[in-house]
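Participant: Sequence below, structure please.
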Amino acid sequence: MSITVVSPKTLSDSFEGKRIYIDRRGVLGNPFELEGESNREAVVRAFGVYLYQVYEKDADPAEESNRLAQKHGLAISKSWKRPTREAFVTKFTELLTLHKEQTSLELVCHCKHPEKEVACHGDMYVRAINYYATKEF
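Facilitator: Down below sits the predicted model:
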């Protein structure tokens, strides 16, 4: 089934699947502060590394986000909910399970632009879900 990343401004009542918010107030939020468009690519790339390190390599989310922020000159968002590794892995595994069960997924993020295609940490989730869909978890 499909996985899409959407802006909350473009939500449709006709969507028949599971809608999951991935903003900073939740466990799946991006810890890195987006400063307009100037650092979007660096923020998304850092999030991809964060996702891999926390899910695959047992890294602590707070420690890993701090390490990556320092390495790439990024700021940690003050609104980011610092999840435990267990909470993050549980939520991400839920996404994998839903995908494996053929459930259409909409990942909702505020940084996804409603009118033009821009990179978002949700895109990293789509890549990771599609990758892990071919593996046992």
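Participant: Please count neighbours and contacts with C-alpha atoms only from this point.
Facilitator: Will do.
Participant: what about the strands in this protein?
Facilitator: 3-6, 18-21, 105-108 (DSSP state E).
Participant: closest to Lys91 out of the ones you listed?
Facilitator: strand 18-21 (10.1 Å; C-alpha to C-alpha).
Participant: thinking again about what came up before, adding mean neighbour count, write the strands of the chain out as a markdown table.
Facilitator: Output for those, formatted as a markdown table (neighbours: other C-alpha atoms under 10 Å):
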| stretch | mean neighbour count |
| --- | --- |
| strand 3-6 | 20 |
| strand 18-21 | 17 |
| strand 105-108 | 22 |
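Participant: Let's compare: structure for the following, please.
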Amino acid sequence: MKPARIKAMLPVVIFFVLAAVAAAGIRYGLEQSKKPLIDSNHPNVVAGTLPVVTLYSTAWCSYCKAARTYFTRKNIAFIEKDIEKNPAAYQQYQQLGGNGVPFITINEYTMQGFDRKGFKAAYLKQL
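Facilitator: Next up, the predicted model:
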């Protein structure tokens, strides 16, 4: 091959290499997102003494949906209470100091809003 042709093909080769690396990274990320938060052999799982997670939510809340999806993917049992449809849930939410949704309780710990890392750290502390 002539050097000019090799030079012309270099951007195409680089593109395909980067695309393959990106695809591998995405695949790894998807696999990690489906892994349970804790191992099924963890003593709390075996004993059936996992933290009680309650999600105070509304139907329209996108962060509530993200929390719901995360809990489901990570095999985290949770109780969902819609504070707009359930007056008793709204009263509990207020008594706990809820101020916006999602509002999450993990045993006695309360969490305003949802982020994966914050939830994971709080959940693991409750084990």
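Participant: Could I get the TM-score for this pair?
Facilitator: Taking TM-score structural alignment, normalised by the length of the second structure as the basis, the two superposed chains have a TM-score of 0.24; 58 aligned residues with a C-alpha RMSD of 5.2 Å.
Participant: Can you add distance to Lys71 of the first structure and give the strands of the first structure back as JSON lines?
Facilitator: Listed next are the strands of the first structure as JSON lines, based on distance: least, C-alpha to C-alpha, whole Å:
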{"stretch": "strand 3-6", "distance to Lys71 of the first structure": "27"}
{"stretch": "strand 18-21", "distance to Lys71 of the first structure": "28"}
{"stretch": "strand 105-108", "distance to Lys71 of the first structure": "28"}
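Participant: and of the ones you listed, who's closest to Tyr132 of the first structure?
Facilitator: Of all the strands of the first structure, it is strand 3-6 that lies closest to Tyr132 of the first structure, at 13.5 Å by C-alpha to C-alpha.
Participant: packing partners for the closest one?
Facilitator: Contact analysis of strand 3-6 of the first structure by 3 or more C-alpha pairs under 8 Å, 6 or more residues apart in numbering; DSSP states H and E lists strand 105-108, helix 121-132 as its packing neighbours.
Participant: and the ones you listed, which is most packed in?
Facilitator: Ranked by mean neighbour count, these are led by strand 105-108 with a mean of 22 (mean count of other C-alpha atoms under 10 Å).
Participant: Point out the other helices and strands that it packs with.
Facilitator: Here strand 105-108 of the first structure touches strand 3-6, strand 18-21, going by 3+ C-alpha pairs under 8 Å, 6+ apart.
Participant: JSON lines please, covering these and showing distance to Ala69 of the first structure.
Facilitator: Formatted as JSON lines, these follow (distance: least, C-alpha to C-alpha, whole Å):
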{"stretch": "strand 3-6", "distance to Ala69 of the first structure": "24"}
{"stretch": "strand 18-21", "distance to Ala69 of the first structure": "23"}
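Participant: Leu96 of the first structure: which of these is closest?
Facilitator: Nearest of these (C-alpha to C-alpha): strand 3-6, 10.8 Å.
Participant: quick revisit: could you redo the helices and strands packed on strand 3-6 of the first structure as TSV and give each row distance to Tyr50 of the first structure?
Facilitator: Converted to TSV, these look like this (distance: least, C-alpha to C-alpha, whole Å):
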stretch	distance to Tyr50 of the first structure
strand 105-108	18
helix 121-132	10
